[in-house]
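>>> build me a model:
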Amino acid sequence: MTMISIGDLSTQFILRRHNGLLKQDMMRLTQEMTTGQKSDLADALTGDYSYLSDIQRSLSLLDGYQQSTKEAGLFTGAMQSVLGKVQDSTAQLGSDLMTATESPLPGVVRNASSAAADTFRSLVSRLNTDIAGRSLFSGVATDRAPLLDGDAMLDELRGAVAGAVTESDVLDAIDDWFHAPGGGFETTGYRGAGESLSPFQLGESQSVTVNLRADADEIRDMLRMTAVAALAGDTALGYSKDWQLNMLRRAGSEMLGAQDGFTAMRADLGFVEARVEEISTRNAAARSSLEIARSDLASADPYETATELKNVQGQLETLYTLTVRLSRLSLTDFMR
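So this is what the prediction gives:
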């Protein structure tokens, strides 16, 4: 009978090699148990990274869309807030003007006109609001305020009505300044761009457009009516009491009548806000699904890992026991 044996040195080398391999396996399995992720991703994917790469690409795109969605939400939300304040203040002013025209006291008329001037400055200031250094109502020209300063605009209007002979001439001059092509508002009052903001890209085939600028007809009308009331009691113009009452009454009536149109404009903006929120929710759901898919590709099964770790521990303990016994082996023991 032929026997093949190995020497002590070879035996020691083999034991060390097995010991090293088992320790490596134990470290790998311990890491997988701790992190829940496969330590050797290439082995887990059998060398095919295409699906994982596609998931990573989609997540990167969603990161960009998420930033754009946040910006769109911030922009439209700020716009809606400004327009809400503009509408509230003009609705209140319109009601106050109508009440003032019923009072026989001249001081009430002057106070109402003065309040209208304050409201005009406030409207201009609010419409000149910027967020994160970008003007809201300037179209693509977000680097500058859309409207001339309120006091400067009132000075321009005083110049426009300076030659008016009748009350009708005054109202026509103010109307032309705000609405006539090439008039004062277009050449001096509005300083923004004639082009609206570029669409916000919120998804691969999803975008929203915000076309609202400070030169919108609804906004011009609110400014025009407020300016009429502000100039009515202007002492530098010196209009008669009848003119003042008629101008305040007309401004108040038109201001209240324009609320529906202003509400419709805000509703259109609200639709854009809702669209942004809807797409944002959809993108968040897509991100969650992709992250789960990515985790599934790289995650280690905890039960399988624990079982394998226990087996490796058993093998390592057996190896240690065998090593100890071999190290204590003597010639007498061998002969037995």
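
>>> make it CA atoms for all contacts and neighbour counts henceforth
Noted.

>>> how many residues are close by the nearest residue in space to E167 that is not next to it in sequence?
Distances taken as Cα to Cα, 6 or more residues apart in numbering put W243 closest to E167, at 6.3 Å, once the chain neighbours are dropped. By other Cα atoms under 10 Å, 17 other residues sit near W243.

>>> W243 is in what secondary structure piece?
helix 241-257 (DSSP states H and E).

>>> hang on, the earlier thing: state the distance from the residue nearest to E167 to G64.
Note on W243: its distance to G64, by Cα to Cα, to the nearest Å, is 58 Å.

>>> likewise for E254?
45 Å.

>>> so between those two, which is more surrounded?
Shown here are E254 and G64; by other Cα under 10 Å, E254 has more neighbours (16 against 13).

>>> OK, contacts around the more buried one?
For E254, the contacting residues are 94, 225, by Cα atoms under 8 Å, 6 or more residues apart in numbering.

>>> S135 too?
S135 sits in contact with 128-129, 141-146, where contact means Cα under 8 Å, 6+ apart.

>>> repeat that for 6 Å
Contact partners of S135, counting by Cα atoms under 6 Å, 6 or more residues apart in numbering, are 142, 145.

>>> what residues of stretch 169-186 count as buried?
Neighbour counts over stretch 169-186 (16 or more other Cα atoms under 10 Å) mark 170-171, 173-179, 184-186 as buried.

>>> I meant stretch 26-34, not that one.
26, 28-30, 32-33.

>>> which residues in this structure form strands?
130-131, 134-135, 200-203, 206-208 (DSSP state E).

>>> what about those strands, which gets the closest to R282?
Minimum separation from R282 across these (Cα to Cα) falls at strand 200-203, 9.6 Å.

>>> which strands and helices lie in contact with that closest one?
In terms of contacts (3 or more Cα pairs under 6 Å, 6 or more residues apart in numbering; DSSP states H and E), strand 200-203 is packed against helix 50-100, strand 206-208.

>>> could those go into CSV alongside distance to T226?
CSV is the format used below for the helices and strands packed on strand 200-203 (distance: least, Cα to Cα, whole Å):
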stretch, distance to T226
helix 50-100, 8
strand 206-208, 32
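
>>> this one as well, want them side by side:
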Amino acid sequence: MRAIGDLASYMLASRLQTDLRNQADSAAESATTGLAADKARHLGGATLAITLLERKSSLLVQHQRGISEAAVLAGASQATLERIQEQSVDLANDLAIVPQLQNSSQIQALSLDASRVFVDTVNALNSSIAGRYLFSGSATQTKPLPDGAVFLDMIRTDLAGASSAADVLAGVDAWFDALSGSFDAVYQGSTDGFMTLPLSSETTAVFALRADGETPRGVLRALAKTALAESAGLSLPEQSQILEAGRADLLQGDQWLTEERASLGLTEARIADAASATEADITRIELDRLSLIGVDQFEAAAEFEAAQQQLDVFYRIAARQSRTSLAEYLR
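Predicted structure coming up:
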């Protein structure tokens, strides 16, 4: 059992060891970060200003995450619209030769190509990223449309009784009509809201294109007309009439897609501006923090070395005392 004096010495030594370690750790942190480890002590207890700065910095970091997510979604949406536009324009260019076609096999080839583009376009409108569907409006967890091949089969089934080019064209127009058509029953996304993401306390990014919007609906209507040309069992002139009508709609859809992509480009610019402003605010806050709790890193490194040296001396003395006590005990 330790004597009272030995116990007091032991407790004092333990406390000294702890103090030296804390000094070394604090000095090491300050030397590494350039900031005071003990903020309250460094500021003499006046911590309100640094607390407010750190709270604002935390909020800005949250905004940064929202901005990064918005940038990813905007970029993915732009890439999707670009792909849809490129395919529809390529098809429209191919359809320019329809008046010169002389046999049904050529008509069938163009119509089958339109079917492929229709399926790809629908599947593109069903794109999702980071768990959010891009074109479902505010219902970001819901896929807006059926799979492309299923969707096209629905239209073919509903228009199976069409017996003329006029019937096919009118039937497709009615199917996609925004007031009474079957398209609205197929679309499963939000019908009264858009996907929005906060960029700052005052700014929000709005992704104002849904799969049920006028532009996607118009492009799909044009593609559906072209895809149904070969399956209607019509004469060559009537099939050509359907293809030409589909091409005219595709050219109109190209203008709409250009406008939608320009609008999305403005959203991307707004996101980029928000990112720059947030980065500038974070930099300014870091400078303000540095002015309040910044320390001389060389001085902190010197303090660390001094604390380490004191710890080394302490450990050497403790080791000698331990050996001495053991020798006394063995007597």
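
>>> on that earlier part again, where in structure 2 does the helix holding W243 of structure 1 fall?
Per TM-score structural alignment, the counterpart of helix 241-257 of structure 1 in structure 2 is residues 236-252.

>>> just to revisit the earlier point, select, out of the helices and strands packed on strand 200-203 of structure 1, the one closest to Y303 of structure 1.
Of all those, helix 50-100 sits nearest to Y303 of structure 1, with 23.8 Å by Cα to Cα.

>>> compared with structure 2, how much does that closest one deviate?
Once fitted to structure 2, helix 50-100 of structure 1 is off its aligned match by 0.8 Å on average (mean Cα distance after the TM-score superposition for structure 1).

>>> elements contacting that helix?
Packed next to helix 50-100 of structure 1, using 3+ Cα pairs under 6 Å, 6+ apart, are strand 200-203, helix 241-257.

>>> if we can go back for a sec, mind checking which of the buried residues of stretch 26-34 of structure 1 are in helices?
Judged by DSSP state H, these include 26, 28-30, 32-33 as members of helices.

>>> any buried residues in stretch 207-218 of structure 1, and which?
207-208, 210, 212-215, 218.

>>> do stretch 281-294 of structure 2 as well
Buried residues in stretch 281-294 of structure 2, counting neighbours by 16+ other Cα under 10 Å, are found at 282, 285, 289, 292-294.

>>> ditto for stretch 71-88 of structure 2
Buried residues in stretch 71-88 of structure 2 (16+ other Cα under 10 Å): 71, 73-74, 76-78, 80-81, 84-85, 87-88.

>>> name the nearest of these relative to A224 of structure 2.
Here the nearest of these to A224 of structure 2, counting by Cα to Cα, is S88; it sits at 11.8 Å.

>>> what lines up with that closest one in structure 1?
With TM-score structural alignment defining the correspondence, S88 of structure 2 maps onto T90 in structure 1.

>>> quick check: closest non-adjacent residue to its match.
M255 (6.8 Å).

>>> likewise for E218 of structure 1?
Per Cα to Cα, 6+ apart, closest to E218 of structure 1 is F262, 6.0 Å.

>>> and the one you found, how far from M27 of structure 1?
F262 of structure 1 is 68 Å from M27 of structure 1, by Cα to Cα.

>>> what do you get for D242 of structure 1?
95 Å.

>>> who are the contact partners of the counterpart of L123 of structure 1 in structure 2?
In structure 2, the residue paired with L123 of structure 1 is T121, using TM-score structural alignment. Residues near T121 of structure 2 by Cα under 6 Å, 6+ apart: I84.

>>> need the counterpart of R57 of structure 1 in structure 2.
Aligned by TM-score structural alignment, R57 of structure 1 pairs with R55 of structure 2.

>>> ugh, wrong one, I meant S10 of structure 1
Counting by TM-score structural alignment, S10 of structure 1 has no partner.

>>> burial measure for S10 of structure 1, as a count.
Neighbours of S10 of structure 1 under the rule other Cα under 10 Å: 11.

>>> just put the strands of structure 1 in CSV and tack on distance to E277 of structure 1.
Below are the strands of structure 1 laid out as CSV (distance: least, Cα to Cα, whole Å):
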stretch, distance to E277 of structure 1
strand 130-131, 19
strand 134-135, 21
strand 200-203, 10
strand 206-208, 11
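
>>> so for Y303 of structure 1, which of the ones you listed sits nearest?
Comparing the strands of structure 1 by Cα to Cα, strand 200-203 comes nearest, at 39.1 Å.

>>> residues in structure 2 aligned with the closest one?
The aligned range for strand 200-203 of structure 1 is 197-200, by TM-score structural alignment.

>>> show residues contacting the matching stretch.
Under Cα under 6 Å, 6+ apart, the answer for stretch 197-200 of structure 2 is 63, 67, 204-205.

>>> of the buried residues of stretch 281-294 of structure 2, just say which sits nearest to F194 of structure 2.
I282 (29.6 Å).
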